[in-house]
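A.B. asks: Just the structure for this:
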Amino acid sequence: MARPPRFDTDQFLDAAVRLAASCGPAGVTMSAVAQAIGAPSGSVYHRFPGRAALLAEVWLRTVERFQDGYSAALGSSADPRTAARAAARHVVSWSRAHPQEASLLLYGAAEFGRADWSEEHRERADLGNQRVFGSLGTLAEALGAGSPQDHERVVLALVDLPLSVVRRHLRAGQPLPAHAEDLTEESAATLLAATRP
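C.D. replies: Got it, this is the predicted structure:
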């Protein structure tokens, strides 16, 4: 009977998240990941054919976990303004609960080598983005966003603004302040108040 593997895929990806949070994407190498958990280098190559696949998987696992909760928040209420507030809060609360993963997402897919990803990985990333922006579009329509300026306002309120709150503190190596969710929600609601059905 074969022995179960000593290290599983999530252990490698967890190590890659920690490396990315502390050293940026450049710090995520096959050997660094193996060394971080005390695994032989060959075991990393057994799960990931190369560094591009490792970078793709650590990025996609992280962003998909974030997107699952964000999409749920966008659809959390029949009242679009309540759902919008929940989505704005989610960006901050998820980042508070997962600071290393949030630090990773501040870079973007391009910095995680998207140009070298397999077609399957790129399609997976595109589908996730389409799902989120489709949900944002649906919410924007429910809010009465009829003009390009209104759509820009929705993205600013529910994507750019919450990320800016998170980015400033995480880049400075500071914990998110206790008021961050409330401030983000209030600011998003103020922006969206200009959008009327």
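A.B. asks: contacts and neighbour counts: CA atoms only from here.
C.D. replies: Will do.
A.B. asks: How is the residue nearest the centre of the chain assigned, secondary-structure-wise?
C.D. replies: Nearest residue to the geometric centre of the chain (Cα atoms, centre = their mean): Val63, 3.6 Å. When classified by DSSP: H, G, I helix; E, B strand; the rest coil, Val63 comes out as helix.
A.B. asks: That one contacts Leu104, doesn't it?
C.D. replies: No. Applying Cα atoms under 8 Å, one finds Val63 not in contact with Leu104, separated by 9.2 Å.
A.B. asks: Break down this protein into its helices, ranges please.
C.D. replies: 9-23, 30-37, 41-47, 51-74, 80-97, 99-105, 119-142, 148-155, 161-171, 180-192 (DSSP state H).
A.B. asks: Quick one, which of the ones you listed gets closest to Met1.
C.D. replies: helix 41-47 (19.5 Å; Cα to Cα).
A.B. asks: residues touching Ala20, list them.
C.D. replies: Each residue near Ala20 by Cα atoms under 8 Å, 6 or more residues apart in numbering is listed here: 26-28, 103-104.
A.B. asks: how about this one, so we can line them up?
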Amino acid sequence: MARPPRFTTDQLLDAAVGLAAAGGPAAVTMSAVAQAVGAPSGSVYHRFAGRTALLAEVWLRTVERFQDGYFTALDGADDPYRAAVRATRHVVAWSRAHPQEAALLLYGAAEFGRSDWPEAYTVRADAGNGRVLAAVAAVADALGATGPQDRDRIALALVDLPLSVVRRNLRAGLPLPPHAEDLTEQCTAALLGPPLQPRH
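C.D. replies: Predicted coordinates for the structure are as follows:
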């Protein structure tokens, strides 16, 4: 009977997250991940075809975990206004609960070598991005957005605003302040304006 692997894929990716958060994507190498968990380099190569695959996997696992919670927060077709506010709070709350992952996502997929990813990874990334755009568009439609400016305002409220709150603090090496969620919610509400009658 084959012995179970000593190190799981998630353990290796967790180590990669820590390396990326501390030193950026350049710090994520096969040997550095192996050293971080005390594994032989062969263990890392057994799980990932090379550094490109490792970078793709650590990026995609992180962004997909974030997106899962974001989609759950946006799932409020009965009250799109509350769903929008809840989603922006999620961005901040998730970043507070997962500071290393949030720091990793500040870099963007391009800095994790997206241009060199095999097609399967780029398809997976594009699918996630497409879901976000579709979800935001659905909220905009439900809130009665009637033109490009209204849709841009709602995208600003749901995406750019909460990310700016997170980015400003994390890039300065500061923890998110206790009021970050409330401040984000207040600013989101101001951008969205008074609750509108949802479209049916």
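A.B. asks: Any idea what the TM-score comes out to?
C.D. replies: For this chain pair, the superposition-based TM-score is 0.97 by TM-score structural alignment, normalised by the length of the first structure; 197 aligned residues with a Cα RMSD of 1.2 Å.
A.B. asks: quick one: which of the contacts of Ala20 of the first structure has the most company?
C.D. replies: Leu104 (26 neighbours; other Cα atoms under 10 Å).
A.B. asks: That one and Ala20 of the first structure, how far apart?
C.D. replies: As judged by Cα to Cα, to the nearest Å, Leu104 of the first structure and Ala20 of the first structure stand 6 Å apart.
A.B. asks: what do you get for Ala109 of the first structure?
C.D. replies: In terms of Cα to Cα, Ala109 of the first structure sits 13 Å off from Ala20 of the first structure.
A.B. asks: what does Phe133 of the first structure give?
C.D. replies: 26 Å.
A.B. asks: next one: Ser43 of the first structure
C.D. replies: According to Cα to Cα, Ser43 of the first structure and Ala20 of the first structure sit 20 Å apart.
A.B. asks: Run a quick neighbour tally on Leu105 of the first structure.
C.D. replies: Look at Leu105 of the first structure: counted by other Cα under 10 Å, it has 23 neighbours.
A.B. asks: Surely it and Glu64 touch.
C.D. replies: No. With contacts counted by Cα under 8 Å, Leu105 of the first structure stays clear of Glu64, the gap being 10.8 Å.
A.B. asks: Show me whatever sits in contact with both of those two.
C.D. replies: With Cα under 8 Å, 6+ apart, Leu105 of the first structure and Glu64 have no common neighbours.
A.B. asks: what about the aligned partner of Arg6 of the second structure in the first structure, how many neighbours?
C.D. replies: Counting by TM-score structural alignment, Arg6 of the second structure lines up with Arg6 in the first structure. Residues near Arg6 of the first structure, counting by other Cα under 10 Å, number 8.
A.B. asks: List the residues that contact Arg6 of the first structure.
C.D. replies: By Cα under 8 Å, 6+ apart, Arg6 of the first structure has no neighbours at all.
A.B. asks: repeat that with 10 Å
C.D. replies: 39, 43 (Cα atoms under 10 Å, 6 or more residues apart in numbering).
A.B. asks: before we move on, back to that, turn the contacts of Ala20 of the first structure into JSON lines, including distance to Arg153 of the first structure.
C.D. replies: Shown next, in JSON lines, are the contacts of Ala20 of the first structure (distance: Cα to Cα, whole Å):
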{"residue": "Ala26", "distance to Arg153 of the first structure": "34"}
{"residue": "Gly27", "distance to Arg153 of the first structure": "36"}
{"residue": "Val28", "distance to Arg153 of the first structure": "36"}
{"residue": "Ser103", "distance to Arg153 of the first structure": "25"}
{"residue": "Leu104", "distance to Arg153 of the first structure": "26"}
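A.B. asks: Ala172 of the first structure - how many residues pack around it?
C.D. replies: Neighbours around Ala172 of the first structure, by other Cα under 10 Å: 8.
A.B. asks: Which residue in the second structure aligns with it?
C.D. replies: Aligned partner of Ala172 of the first structure by TM-score structural alignment: Ala172.
A.B. asks: measure the residue mapped onto Ser135 of the first structure from the second structure to Ala125 of the second structure for me?
C.D. replies: In the second structure, the residue paired with Ser135 of the first structure is Ala135, using TM-score structural alignment. Per Cα to Cα, Ala135 of the second structure is found 16 Å from Ala125 of the second structure.
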